[in-house]
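In: this one's sequence-less:
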């Protein structure tokens, strides 16, 4: 943003927004302005009020107090169509595209009939927007065949096609390679130079520092700081978000122990567009964090299912402590000390309408909390209370429905359940941590990562599957990359730059290695 912009250039103003849900105040007199050609980062812990504020802006919620102005005009409350018509667009973290349709049809979907007479005009407009904003994507390409970065371009083109002049980006780099993130930032710089204004929601503070002009920080529903990016740093922003000093943990190098689990030449069939594993060989060693990087949908889910006992290989074999496994089920994996932190805490890691006690004992109720078919609810409740206390799960108590918890507190309960170990409660020997900090704030991230490092230092083998390269490079002792079901060689800590990892993630290094 160019210094010295005037008040007349304010394109969005939220003034004194307050929203309550019963006794909970989600937004407390929040005020925020956005100027033409500016990128404002909206920061805060999980539960700080960011999502509620954006839902009010888009008309999904009606504020109890305050008002919203777009380009100087009041925005009618509770009217999503009015928000879109006023020039506000949003690109969600999880894309909403039809894979069987072309780029052009996806962009037009919901705005006009697919067979309307304006088809030629629509193509011209999309091609012009692609050129003007540097969003290279072919209008006739099937979306299902596009890379993740290309799909994000389509989402941005959708908003621009509807004449958005204010664009909200929610965790836009969560599933991008470093190269795709750089391309996105180049697009944003070009777009803001042409007058587009952007609200950038992210937990990645180094990206905030790279792209934002100003940062607005929410904590407990209130604005606790508003700073120019050039006048602050990542540490100061993190301190504003959590209310104190915070440093993310980094694992110190150490010698690994014995191989606790080994996959030898494991292959699995693909599922739809998702590739299967292609002759994957992987070792998980005691006292070592093995990082697995890769763009989402390249075989990580299939690998996690194999390690967690949810699937069997079509070929190849699994060995636990050098012993080939003949029977491999979720129960057998748990019995052999495998602990799971699933990728999707809502659908794979918990049951929404169960309370915290029931969710805490989900994986061990038959072996640790029941006898002759009768549940020992006193022991189960005590176990849940121990997790709540030890892992700082902020909730009213063990009878709380888990769906009422924030993402960070839900993840802490799942983490505590996993760290408690198998049937004999001796602690896990192998920890499958699949996207363990996705969508968490900096405070929760630091806590979860610290617990993984502590488990490694106690001798556990940790498989860390993550799309966040900062997390992979900061925590992992060795790093593999997965692309289209193929697994790269292992790279020791500090031996590979993020850019080279990005080339492996994009598949280029696999092709180079094959050609050699």
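Out: Yep, that arrived. As the structure is a prediction and not an experimental result, all values here were calculated from the model.

In: all contacts plus neighbour counts: C-alpha atoms, from now on.
Out: Fine.

In: Which elements pack onto whichever strand or helix holds residue 408?
Out: Using DSSP states H and E, residue 408 sits within helix 407-419. Contact here means 3 or more CA pairs under 8 Å, 6 or more residues apart in numbering; DSSP states H and E; on that basis helix 407-419 packs against strand 338-341, helix 356-360, helix 377-390, helix 442-457.

In: Minimum distance to residue 88: which of the ones you listed has it?
Out: helix 442-457 (28.2 Å; CA to CA).

In: Please compare the first structure with the one that follows:
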């Protein structure tokens, strides 16, 4: 029987980077193949080649035994390949049904006939065992349902090979388990799936085999029952990795941040809490339950009602004044709020502080020497690779982009750090590094407010955990009290 997908010697080179170096792998019908590797290892580039978004420089591909060289995603879809992207590719003002048929609109140029599409979608949902409101706008759906729409869209196009890129990043544990059940049922019907994730526990629970890529090359492929978390991490990074956060007990000091009755449209409905020096307070919750509004209000990026005191005084409402007061902010989206992608590392390293000494020099001009020294300190201290201060931020992998942001915010010497999704989309080695830096900063007296959709991160880093649901804090737990199942229930609004 022919294999579902075969890649042989796939090579892709960009300026200064060999993204894929003669990669060969295969996918069997009826299996889930996990693809793991560090940021910048070449996983995304490889899947873009498979899905027709980029051509390879060299190499061959086969789908079900037949030669395959797509020129666009339409070719991939025609060959039965679907992809669920990490950042959903949905048109938010459109309904679910309109998104399903987008690009394959039934009817005539003058009339969109959705009746047949509705019948097909309804039958498909019954077969899959999940329901999505077809007439609801995407913007009104929670992220878990939006992901179902992405999957439904791929299967509506009759995908027999499904590629899922970081599919559980915004899901509760219960939603993730539903996804895994779907995947197992999907491949049991003779289909095949490629599962890309940085969460190695999930990789081991859902996949049949795991292919590890490092520096653009395949390090090896192992059967899931014959490997372990430690072995996969070692294969990914090329060294032993500490998979647990090593930290001693917190030694809390004075209250640095005090919040009372904070409200911010559209979702934050009145929260109260405090953060002390020398502790990490974690906020757990499914995205879309007020965390973004909370972070942006505290960072001076959104208007709010309520009381916020910083070191006993009202916190300014303007982002620039908040930074000048000694508050640092790691934004949840490093590309939208954390970096200017066309700026160099040297320029990104001083964003938000460019008007202050030592970077503001004679007659208000930027001091190039001070900028270079600061950027060099950042790339060395936070292990940014490559070690260039001249390269633009867009030339770095996601993990190294995140290190630039984290390094910039910590090197400022803040009293309070608001860290939103500090390790989103980064590999196990970068996660280990960023976690160590956060714990070190806590031990030096920094107050840290951690907002993360990754429950293992919240549990392992936090000294106290607050759970948010529908814009309110619905529970407070210690790390010892917090189990993923209990937290997951609270995140879903179920008392636990």
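Out: Great, that's in hand. Everything numeric in this text was worked out from a predicted model, so none of it was measured.

In: hang on, the earlier thing: need the helices and strands packed on helix 407-419 of the first structure in a markdown table (columns: mean neighbour count and distance to residue 491 of the first structure).
Out: Formatted as a markdown table, those follow (neighbours: other CA atoms under 10 Å; distance: least, CA to CA, whole Å):
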| stretch | mean neighbour count | distance to residue 491 of the first structure |
| --- | --- | --- |
| strand 338-341 | 26 | 24 |
| helix 356-360 | 26 | 36 |
| helix 377-390 | 17 | 34 |
| helix 442-457 | 20 | 18 |
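
In: In CSV: the ones you listed, plus distance to residue 36 of the first structure.
Out: Formatted as CSV, those follow (distance: least, CA to CA, whole Å):
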stretch, distance to residue 36 of the first structure
strand 338-341, 43
helix 356-360, 46
helix 377-390, 46
helix 442-457, 29
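
In: of those, which approaches residue 232 of the first structure most closely?
Out: helix 442-457 (16.8 Å).

In: Check the mean deviation of that closest one from the second structure.
Out: Compared with the second structure after fitting, helix 442-457 of the first structure deviates on average by 0.6 Å (mean CA distance after the TM-score superposition for the first structure).

In: Trace that helix over to the second structure and give me the residue numbers.
Out: Using TM-score structural alignment, helix 442-457 of the first structure lines up with residues 428-443 of the second structure.

In: Translate residue 212 of the first structure into the numbering of the second structure.
Out: Under TM-score structural alignment, residue 212 of the first structure pairs with residue 207 in the second structure.

In: Just give the nearest non-adjacent residue to that match, would you?
Out: Take residue 207 of the second structure and drop its neighbours on the chain: the residue closest to it by CA to CA, 6 or more residues apart in numbering is residue 32, 4.8 Å away.

In: give me every residue that touches that neighbour.
Out: 183, 184, 187, 192, 193, 194, 195, 206, 207, 208, 209 (CA atoms under 8 Å, 6 or more residues apart in numbering).

In: Without its sequence neighbours, what residue ends up closest to residue 250 of the second structure?
Out: In this structure, residue 250 of the second structure finds its nearest non-sequential neighbour in residue 279, 5.7 Å apart by CA to CA, 6+ apart.

In: wait, residue 40 of the first structure sits on residue 196?
Out: No: in this structure, residue 40 of the first structure is not within contact of residue 196 by CA atoms under 8 Å, at 11.8 Å.

In: neighbour count winner among those two?
Out: Set side by side, residue 40 of the first structure and residue 196 show more neighbours around residue 40, with 28 against 21, by other CA atoms under 10 Å.

In: how near is the more buried one to residue 345 of the first structure?
Out: 30 Å (CA to CA, to the nearest Å).

In: got a list of what residue 311 of the first structure touches?
Out: Going by CA under 8 Å, 6+ apart, residue 311 of the first structure touches 302, 305, 328, 329.

In: neighbours around the second one, how many?
Out: So that's residue 305 of the first structure. 16.

In: How about the contacts made by it?
Out: So residue 305 of the first structure contacts residue 311 (CA under 8 Å, 6+ apart).

In: Please say which position in the first structure the residue nearest to residue 250 of the second structure maps to.
Out: For residue 279 of the second structure, the residue aligned by TM-score structural alignment is residue 288.

In: does residue 510 of the first structure sit in a helix, a strand or a coil?
Out: Put simply, residue 510 of the first structure is helix when judged by DSSP: H, G, I helix; E, B strand; the rest coil.

In: okay, now it: neighbour count?
Out: 20.
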